[in-house]
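Engineer: Pasting the sequence and the predicted coordinates here, then a few questions.
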Amino acid sequence: MTWQAIARKDVADSIRSQTFVLLMSGFVILTFALSLMQYIFSDPSFEDGVGAAFGTMSFLVPIVAILLSYSAIVGERQSGSLHVLLSLPVNRKELLLGKIVGRTLSLFVPILIGYLLVIPFLYLLYGGFAPSEYAQFLTTNLGNGILYTVLGVSVSAALTSSRRVLTALAGMFLTVYFALYVLGDLIYWTIHRTVPETPPTWVEFIATLPPHEALANVVDALWTQEISMEAPLLLQEWVSALVFFLWLIIPVVIGYVRFRNSDII
């Protein structure tokens, strides 16, 4: 058995459990409903209305990704099926890679199809469509989904119980979506006993450390084809690209090392 076979099995299990259909339908309904609410209450342009809807979805997609991926390996461990998987001609590295690819596809494909299916409804709602802006919103949401799926599977490999995995992922989610935004100001206040009117570069940099912020900076630079070379070094887009890359790679490395060295219990 190879990592490709493990990935195919994960995708097939997702299809059989109707996760594909539920996710696809959910993203169609939620995206349209959120866009409709924006249209009813504020009469925005297509970019503003859909952008607001995707902004809300960028908060929900990571939660869905975590729920879809957290049991990828720890669930196999607790059910005892991990013994069976590792008795086949597959090593732990291939198992981890297969689970990452399988769970990522199980989220990526229904999100992509769902967001494509909602386009005609958005066209009817706004009387027009902006392909470039929509593609930018879609890329950012898909990138978020991939990142948190990788994080979920990596933590699932690193820890030995579902409760610990969920606790760790919840703590990580709260940190990157809330704590990092105030951490810089808190450190500054601790040092100076005041909050700066104009934040120094290092405070602004801390606020760009959440992976979704780093991804948004990179995608925006790619779409506008404008790179802030005159901005402070820490606030340039290539630094954001490095931050996002580290958020992807470091959890996988830690998860693999802990998984490789752990006993199968």
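Structural biologist: Ah, there it is. Numbering: from 1, shown residues only.
Engineer: For the rest of this, base every contact and every neighbour count on C-alpha atoms.
Structural biologist: Will do.
Engineer: what residues are up against the residue nearest the centre of the chain?
Structural biologist: Geometric centre of the chain, nearest residue: Asn144, 2.8 Å, by CA atoms, centre = their mean. Neighbour list for Asn144: 58, 61-62, 211-212, 215 [criterion: CA atoms under 8 Å, 6 or more residues apart in numbering].
Engineer: Highest neighbour count among those?
Structural biologist: Using other CA atoms under 10 Å as the neighbour test, the contacts of Asn144 are led by Leu215, with 26 neighbours.
Engineer: and the closest residue to that one other than its chain neighbours, what helix or strand is that in?
Structural biologist: Of all residues not flanking Leu215 in the chain, Phe244 sits nearest, at 6.2 Å (CA to CA, 6 or more residues apart in numbering). Assigning secondary structure by DSSP states H and E places Phe244 in helix 237-261.
Engineer: tell me what that helix is packed against?
Structural biologist: helix 92-117, helix 131-158, helix 211-224 (3 or more CA pairs under 8 Å, 6 or more residues apart in numbering; DSSP states H and E).
Engineer: Now render those helices as JSON lines, adding distance to Asp43.
Structural biologist: Below are those laid out as JSON lines (distance: least, CA to CA, whole Å):
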{"stretch": "helix 92-117", "distance to Asp43": "21"}
{"stretch": "helix 131-158", "distance to Asp43": "18"}
{"stretch": "helix 211-224", "distance to Asp43": "25"}
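Engineer: Show me the one of the ones you listed that comes nearest Val253.
Structural biologist: helix 131-158 (8.1 Å; CA to CA).
Engineer: who are the neighbours in contact with Phe20?
Structural biologist: 14, 106-107, 109-110.
Engineer: That one and Ala221: what is the separation?
Structural biologist: 32 Å (CA to CA, to the nearest Å).
Engineer: follow-up on the earlier one: which of the contacts of Asn144 sits closest to Ser154?
Structural biologist: Nearest to Ser154 among the contacts of Asn144, with distances taken as CA to CA, is Pro62, at 14.5 Å.
Engineer: Gly152 is in contact with the closest one, correct?
Structural biologist: No - the criterion here is CA atoms under 8 Å, and Pro62 misses it with Gly152 at 9.6 Å.
Engineer: okay, and the common contacts of these two?
Structural biologist: By CA under 8 Å, 6+ apart, no residue touches both Pro62 and Gly152.
Engineer: quick revisit: ok, now which ones touch the residue nearest to Leu215?
Structural biologist: 211, 214-215.
Engineer: Alongside the first one, take a look at this:
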Amino acid sequence: MALPRWFPLARNEARILLTSKGPWALAVLLILWAYRPSYIAWDGLGPDMTVGFVQTTATIVLPLGALLLSYQSIVGERRSGSLKFVLGLPLTRTDVLLGKVLGRSVGIAVPVTVSASALGLIGLVRFGLFSPLRFLGVLLVTHLYVLVLVSVATAVSAVTTSTVRATGVVFGVFFLLLTVFWKVIASNVYSTVSGRAANPYDAPADGLLFALLRVSPDRSYRLLTNWVLGVGNSGAGFEAVITKLQTPTSINVFAVESAFGSAPIPVYLHEATGVVVLVVWLVVPLGIARYLFERGDLV
């Protein structure tokens, strides 16, 4: 069976990343960032607290690193002139997009797997045997999240001729608004639309609020990994969810169980909808970029 036309480009993209220092420095940072044992996490998960460390890798550091390693994937070559050479190969522009996204995703996923494995080994030695199925499940969702991040950054890179604009959109809009501040933004949007305060200490049982919160790929990622961990239906970090749902402590967290109580929960708030959100973030930006990249003269 013949290999896809984009495969050599993807292989080259992955090799470039895997032979550079950036992804491996990211792997070290992920280990240092994510290893956070605590009594609350141990009480809620036991040895599976180690699996929770893998979720923590994807908080701030992983999205920032993945975006940094991807946002110049096409615009950088456009500015240097090497994109003309790539487009001169027997590749369509769709092949170029796929090769860039898949190759860079692999180049980031490998160091992420190494860091997760190191966390798993440390946790195994210190806290005992954890669930391998949960570990694999969280790691697979993390790889999907990496693919989404690379896809968004590459899509932006494909439709702009300026690294300054690419930086502004990727980090100013996607990272800051949709990752760092989305909880605040979604709460304010809900309050404006509904006329009700979105108080996380006593959240209203309103599907609109929780649907808005999981529009963010960051929160949908944690929603899915919390589902795998079995801690609750929330887009917050696993330790915060455990604190919210399993202790008497009042904490600034939106959780479906605490908001709805015994009331029926809308089907669209099931944790599995996190997969839909991530797939939409994977496909839609790349689809728009493909349309503009194929029809534009952005060389």
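Structural biologist: Yes, it's here. This one's a predicted model, so the numbers in the text were calculated from it and none came from an experiment.
Engineer: Now the TM-score, please.
Structural biologist: The TM-score (TM-score structural alignment, normalised by the length of the first structure) is 0.83; 258 aligned residues with a CA RMSD of 3.0 Å.
Engineer: Pick the most deeply packed of the helices and strands packed on helix 237-261 of the first structure.
Structural biologist: helix 131-158 (a mean of 23; mean count of other CA atoms under 10 Å).
Engineer: That helix vs helix 211-224, what angle?
Structural biologist: 150 degrees (axes from the mean of the first three to the mean of the last three CA atoms, to 10 degrees).
Engineer: gap between helix 131-158 of the first structure and the chain center?
Structural biologist: 3 Å (CA atoms, centre = their mean, to the nearest Å).
Engineer: So what angle separates the directions of it and helix 237-261?
Structural biologist: Counting by the same axes, to 10 degrees, helix 131-158 of the first structure lies at 30 degrees to helix 237-261.
Engineer: what about helix 131-158 of the first structure, how far off from the second structure?
Structural biologist: When the second structure is overlaid, helix 131-158 of the first structure sits 1.9 Å from its aligned residues on average, using mean CA distance after the TM-score superposition for the first structure.
Engineer: ditto for stretch 51-62 of the first structure
Structural biologist: Looks like 3.1 Å for stretch 51-62 of the first structure (mean CA distance after the TM-score superposition for the first structure).
Engineer: any residues touching that stretch, and which ones?
Structural biologist: With contact meaning CA under 8 Å, 6+ apart, stretch 51-62 of the first structure is reached by 31, 34-35, 38, 137-138, 140-141, 144-145, 148-149.
Engineer: List the buried residues of it.
Structural biologist: Buried positions in stretch 51-62 of the first structure, judged by neighbour count with 16 or more other CA atoms under 10 Å: 51-54, 57-59, 61-62.
Engineer: next one: stretch 22-38 of the second structure
Structural biologist: 22-24, 26-27, 29-31, 33-35.
Engineer: Same check on stretch 190-208 of the first structure?
Structural biologist: Result for stretch 190-208 of the first structure [16+ other CA under 10 Å]: buried residues 203-208.
Engineer: For that stretch, measure first residue to last.
Structural biologist: In stretch 190-208 of the first structure, first residue to last residue: 20 Å (CA to CA).
Engineer: From the chain's centroid, how far away is that stretch?
Structural biologist: Chain-centre distance of stretch 190-208 of the first structure: 27 Å, with CA atoms, centre = their mean.
Engineer: quick one: contacts of that stretch?
Structural biologist: 180-185, 188-189, 213-214, 232, 234-235, 240.
Engineer: Any chance of those residues in a markdown table with secondary structure as columns?
Structural biologist: Putting the contacts of stretch 190-208 of the first structure into a markdown table (DSSP: H, G, I helix; E, B strand; the rest coil) gives the following:
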| residue | secondary structure |
| --- | --- |
| Leu180 | helix |
| Tyr181 | helix |
| Val182 | helix |
| Leu183 | helix |
| Gly184 | helix |
| Asp185 | helix |
| Tyr188 | helix |
| Trp189 | helix |
| Glu213 | helix |
| Ala214 | helix |
| Pro232 | coil |
| Leu234 | helix |
| Leu235 | helix |
| Ser240 | helix |
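Engineer: among those residues, which ones are buried?
Structural biologist: Buried by 16+ other CA under 10 Å: 180-181, 184-185, 188, 213-214, 235, 240, out of the contacts of stretch 190-208 of the first structure.
Engineer: The residue nearest to Leu215 of the first structure matches what in the second structure?
Structural biologist: Under the alignment (TM-score structural alignment), Phe244 of the first structure pairs with Leu278 of the second structure.
Engineer: what do you get for Asn261 of the first structure?
Structural biologist: Looks like Asn261 of the first structure aligns to Arg295 there (TM-score structural alignment).
Engineer: repeat for Leu180 of the first structure
Structural biologist: Under the pairing rule here (TM-score structural alignment), the equivalent of Leu180 of the first structure within the second structure is Trp182.
Engineer: Please look at its match and Ser216 and confirm they touch.
Structural biologist: Yes - contact status for Trp182 of the second structure versus Ser216: in contact at 6.7 Å, counting by CA under 8 Å.
Engineer: what does stretch 1-13 of the first structure rub up against?
Structural biologist: Residues from elsewhere that reach stretch 1-13 of the first structure, judged by CA under 8 Å, 6+ apart: 88-90, 94-103, 105-106.
Engineer: Glu133 of the first structure: which of those is nearest?
Structural biologist: Closest to Glu133 of the first structure out of those is Leu105 (23.8 Å), distances taken as CA to CA.
Engineer: Now do the contacts for that closest one.
Structural biologist: Val11.
Engineer: What's the separation between it and Tyr181 of the first structure?
Structural biologist: Applying CA to CA to Leu105 of the first structure and Tyr181 of the first structure gives a distance of 30 Å.
Engineer: what do you get for Ser154 of the first structure?
Structural biologist: Taking CA to CA, one finds Ser154 of the first structure at 24 Å from Tyr181 of the first structure.
Engineer: one step back: with distance to Phe46 of the first structure and secondary structure as added columns, please give the buried residues of stretch 190-208 of the first structure in CSV.
Structural biologist: Below are those laid out as CSV (distance: CA to CA, whole Å; DSSP: H, G, I helix; E, B strand; the rest coil):
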residue, distance to Phe46 of the first structure, secondary structure
Val203, 33, helix
Glu204, 30, helix
Phe205, 31, helix
Ile206, 32, helix
Ala207, 28, helix
Thr208, 27, coil
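Engineer: What is the burial count for the nearest residue to Gln246 of the second structure once chain neighbours are set aside?
Structural biologist: In space, and not counting its chain neighbours, Gln246 of the second structure is closest to Gly44: 7.5 Å by CA to CA, 6+ apart. For Gly44 of the second structure, the neighbour count with other CA under 10 Å is 21.
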